[in-house]
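1. Take a look and give me a structure for this.
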Amino acid sequence: GEIQVRGPGVFTAYWNRDEATTAAFEDGWFRTGDVAVVERGAYRIMGRLSVDIIKSGGYKLSALEIESALLEHPRISECAVVGLPDETWGEAVAAVCVLADDEPLELHALRDWCRGRLSPYKIPQRLLTVATLPRNALGKTLKPDVKALFAAADASRRP
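-> The predicted structure follows:
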């Protein structure tokens, strides 16, 4: 679930931002926006609630976990995974990859490679390859811009 914190070292309000404070706190607990699970007595951070958690078929999937698996593929040098709206599953797992070479990577080949490495519901259902991932000035991948790449690709396919 979402990590929430409180204590003497945690701030209690945003300066002159009552609406933001109300949204960020629940019964005195600060909602961090980070999602974690407890595994073998330790917390494992899964990602940010807003962009790194994909809700698909009743599962909460970590985009970071899927990205980590995809980066083991010998032809993928960088990737970003997002959830795209899906009528059946809520969100579909979608990957944008930067390839290490100029040969095309087809979705079916990636899905075949993922079998045995990822649970079936974590295997990407959509794939785009790009020259570079969209990033901010600090080098962080811009997940909303990654989603926009799929929207642009879909729009270019329409007659």
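
2. going forward, measure contacts and count neighbours with C-alpha atoms only.
-> Will do.

3. So T22 belongs to a strand, correct?
-> No: judged by DSSP: H, G, I helix; E, B strand; the rest coil, T22 forms no part of a strand; its state is helix.

4. Another sequence for comparison is provided below:
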Amino acid sequence: MDNMIKVGMADLNICVTPDAITTLGLGSCVGIVLYDPRKKIAGLVHVMLPDSTKIINNENKAKFADTGIDLLIKKMCDIGANSNSLIAKIAGGAQMFAFGSNSEMMRIGERNVEATKIKLKQLGIRIMAEDTGANYGRTIEFYPETGELHIKSVGKERKIL
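-> Take a look at the predicted model:
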């Protein structure tokens, strides 16, 4: 691996092998990795919210599942990825706080995962692996060379999807 490209919260980026890509601290946010296995081009978007249409101030497309995925695909295709070859791996969407209520605000992680799955299905992109839900944060690293998604969580063994 040459470089580890970092993606912040409500941010996205792309990488080509031999580089890898990471995002830290996925709580209720969802990290969505899209990958063209033939070209070994990967993209990662760190989405915070499910739906840009419900928010007035929504010019940051990477913040939302619906617009972030579209923007990521565009950026990947701009450097040669084939949108018909893309597959996905997703992680995050934790329920970080144990509140008694099942209010919409408290279900943000679950809603982020749902919105991600709906959007990917609409685009015909298969989710090959996921590590979502539960009540702990995750840091993920994706390696386009192998197609492996490494998931690290405090006090848990590293997972490879």
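
5. Let me see the TM-score of these two.
-> Put the two chains on top of each other and the TM-score (TM-score structural alignment, normalised by the length of the first structure) is 0.33; 90 aligned residues with a CA RMSD of 5.1 Å.

6. Where do the helices of the first structure begin and end?
-> Here the first structure has its helices, by DSSP state H, at 18-24, 63-70, 107-114, 143-157.

7. tell me which strands and helices the second one is in contact with?
-> Yep, that's helix 63-70 of the first structure we're talking about. Counting contacts by 3 or more CA pairs under 8 Å, 6 or more residues apart in numbering; DSSP states H and E, helix 63-70 of the first structure is packed against strand 42-48, strand 76-86.

8. Buried residues, the last one. List them.
-> For strand 76-86 of the first structure, burial by neighbour count (16 or more other CA atoms under 10 Å) applies to 76, 78-84.

9. Throw the helices and strands packed on helix 63-70 of the first structure into JSON lines and include distance to A36 of the first structure, thanks.
-> Output for those, formatted as JSON lines (distance: least, CA to CA, whole Å):
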{"stretch": "strand 42-48", "distance to A36 of the first structure": "4"}
{"stretch": "strand 76-86", "distance to A36 of the first structure": "18"}
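
10. ok, which stretches of the second structure are helices?
-> With DSSP H as the criterion, the second structure has helices at 65-78, 108-122.

11. Now the last one: buried residues?
-> If you call a residue buried by 16+ other CA under 10 Å, then helix 108-122 of the second structure has these buried ones: 108-113, 115-117, 119-120.

12. Helix 65-78 and that one, what's the angle between them?
-> Here the directions of helix 108-122 of the second structure and helix 65-78 differ by 50 degrees (axes from the mean of the first three to the mean of the last three CA atoms, to 10 degrees).

13. Against which helices or strands is helix 108-122 of the second structure packed?
-> Contacts defined by 3+ CA pairs under 8 Å, 6+ apart place helix 108-122 of the second structure against strand 30-36, helix 65-78, strand 126-132.

14. List the buried residues in the longest one.
-> Neighbour counts using 16+ other CA under 10 Å place 65-69, 71-73, 75-76 of helix 65-78 of the second structure among the buried residues.

15. Same check on the last one?
-> Taking 16+ other CA under 10 Å as the basis for neighbour counts, the residues of strand 126-132 of the second structure that come out buried are 127, 130-132.

16. what's near enough to touch L24 of the second structure?
-> Going by CA atoms under 8 Å, 6 or more residues apart in numbering, L24 of the second structure touches 7-8, 138-140.

17. S62 of the first structure too?
-> S62 of the first structure sits in contact with 46-47, 52-54, where contact means CA under 8 Å, 6+ apart.

18. Could you find the closest non-adjacent residue to it?
-> I53 (5.0 Å; CA to CA, 6 or more residues apart in numbering).

19. Can you report how many residues lie near the one you found?
-> By the criterion of other CA atoms under 10 Å, I53 of the first structure has 22 neighbours.

20. I figured it was touching K60, is that so?
-> Yes: using CA atoms under 8 Å, I53 of the first structure is in contact with K60, at 6.2 Å.
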